[in-house]
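Colleague: Predicted model follows, preceded by the sequence.
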Amino acid sequence: MQAKRRPTAPQQAATQQGHQSVCAGERWEREGASSAVPRDQRRMYGHSDVRLVDLESGKVETRTPMDAKWFGEGLVKVGDLLYQITWQGPTGFIYSAKDLKQVNALGGRGWARVRE
């Protein structure tokens, strides 16, 4: 078996908590916090978002901020949807992978949840 090196994206000025790479095409989804937020506050509530980033340029194509009461914890793509859980929250969110619009919400704890 030989390892194959994949292209890497330019570094984003954001922390990542729940990174999802999508290799079919040049895009990937992830969540993070802006570098404009002081370093010690980046992982706090009120700074999470979900992003669609061009893999080659690192440019954020689409960004959906989360309500300040949530901290985004994990993100996984299943089919045409993105499933996101929240830190210590009984709520998760489902987004369209195409445009990052929220299409539904999940109830219950999300640890190890992939989909229902």
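Modeller: Good, I have the coordinates.
Colleague: Only C-alpha atoms from now on, for both contacts and neighbour counts.
Modeller: OK.
Colleague: which strands and helices sit next to the host helix or strand of residue 31?
Modeller: Counting by DSSP states H and E, the element that carries residue 31 is strand 27-34. Packing contacts for strand 27-34, counted by 3 or more C-alpha pairs under 8 Å, 6 or more residues apart in numbering; DSSP states H and E, involve strand 14-16, strand 20-21, strand 49-54, strand 72-78.
Colleague: What distance do you get for the closest residue in space to residue 21 that isn't next to it in sequence to residue 52?
Modeller: Take residue 21 and drop its neighbours on the chain: the residue closest to it by C-alpha to C-alpha, 6 or more residues apart in numbering is residue 28, 4.8 Å away. According to C-alpha to C-alpha, to the nearest Å, residue 28 and residue 52 sit 6 Å apart.
Colleague: I'd assumed residue 85 was in contact with residue 95.
Modeller: No: with contacts counted by C-alpha atoms under 8 Å, residue 95 stays clear of residue 85, the gap being 11.4 Å.
Colleague: okay, these two: which has more neighbours?
Modeller: residue 85 (29 against 20; other C-alpha atoms under 10 Å).
Colleague: for comparison:
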Amino acid sequence: MWEDQGFELYEGISSEYYTRDVDSEVGAPARRRLDLRETLESLKSKYYDLEETVTQLPPDLADDIMKRWVARLEHITGPLRAIGIADLRAELQAQYEVVEGARNPLGGSIYY
């Protein structure tokens, strides 16, 4: 039956699984992006769950609840969304020793 359909049956197929460290395989910057996506997907999931829940309510009340949720999200994330690279650099420079003429992007004596 497989031969007639163009499928090949391979010998020696096994279910061997190898554990790999995702951070070393993908790389730390890519892992951070994955973490960010996961966080954003979690927030969107909460939003859609709430949106589905309020469909049973009168439209005005449902709209008010959704607006309040979004307003809370904006309030919580406002400072994070407002921070710029210069602000982050200043915050990190205050935390680490600053050296004149340093070559790293933060102006510090050590790399992190």
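Modeller: Done, it's in. Predicted model, so just to flag it, every value in this text is computed and none were measured.
Colleague: Overlay the chains and give the TM-score.
Modeller: For this chain pair, the superposition-based TM-score is 0.19 by TM-score structural alignment, normalised by the length of the second structure; 46 aligned residues with a C-alpha RMSD of 5.6 Å.
Colleague: rewinding a little: can you say which of the helices and strands packed on strand 27-34 of the first structure is nearest to residue 34 of the first structure?
Modeller: strand 14-16 (5.1 Å; C-alpha to C-alpha).
Colleague: From the contact counts, what lies against that closest one?
Modeller: Using 3+ C-alpha pairs under 8 Å, 6+ apart: strand 14-16 of the first structure touches strand 27-34.
Colleague: can you give me the angle the strand it packs on makes with strand 72-78?
Modeller: 170 degrees (axes from the mean of the first three to the mean of the last three C-alpha atoms, to 10 degrees).
Colleague: surely residue 82 of the first structure meets residue 103?
Modeller: No: counting by C-alpha under 8 Å, residue 82 of the first structure stays clear of residue 103, with 9.7 Å between them.
Colleague: anything in contact with each of those two?
Modeller: With contacts defined as C-alpha atoms under 8 Å, 6 or more residues apart in numbering, the residues shared by residue 82 of the first structure and residue 103 are 94-96.
Colleague: Just the buried residues of the one helix or strand residue 61 of the first structure maps to, please?
Modeller: For residue 61 of the first structure, the host element (DSSP H and E) is strand 60-65. Judged by neighbour count (16 or more other C-alpha atoms under 10 Å), strand 60-65 of the first structure contains these buried residues: 63-65.
Colleague: picking that back up, what is the burial count for the residue nearest to residue 21 of the first structure?
Modeller: 21.
Colleague: what do you get for the one 3 residues further on?
Modeller: Applying the criterion other C-alpha under 10 Å, we find 28 residues in the vicinity of residue 31 of the first structure.
Colleague: Same question for residue 50 of the second structure.
Modeller: Around residue 50 of the second structure there are 15 residues (other C-alpha under 10 Å).
Colleague: What residues does it make contact with?
Modeller: residue 66.
Colleague: Quickly note the distance from it to residue 42 of the second structure.
Modeller: 12 Å.
Colleague: any idea which helix or strand carries residue 80 of the second structure?
Modeller: Going by DSSP H and E, residue 80 of the second structure is part of helix 59-82.
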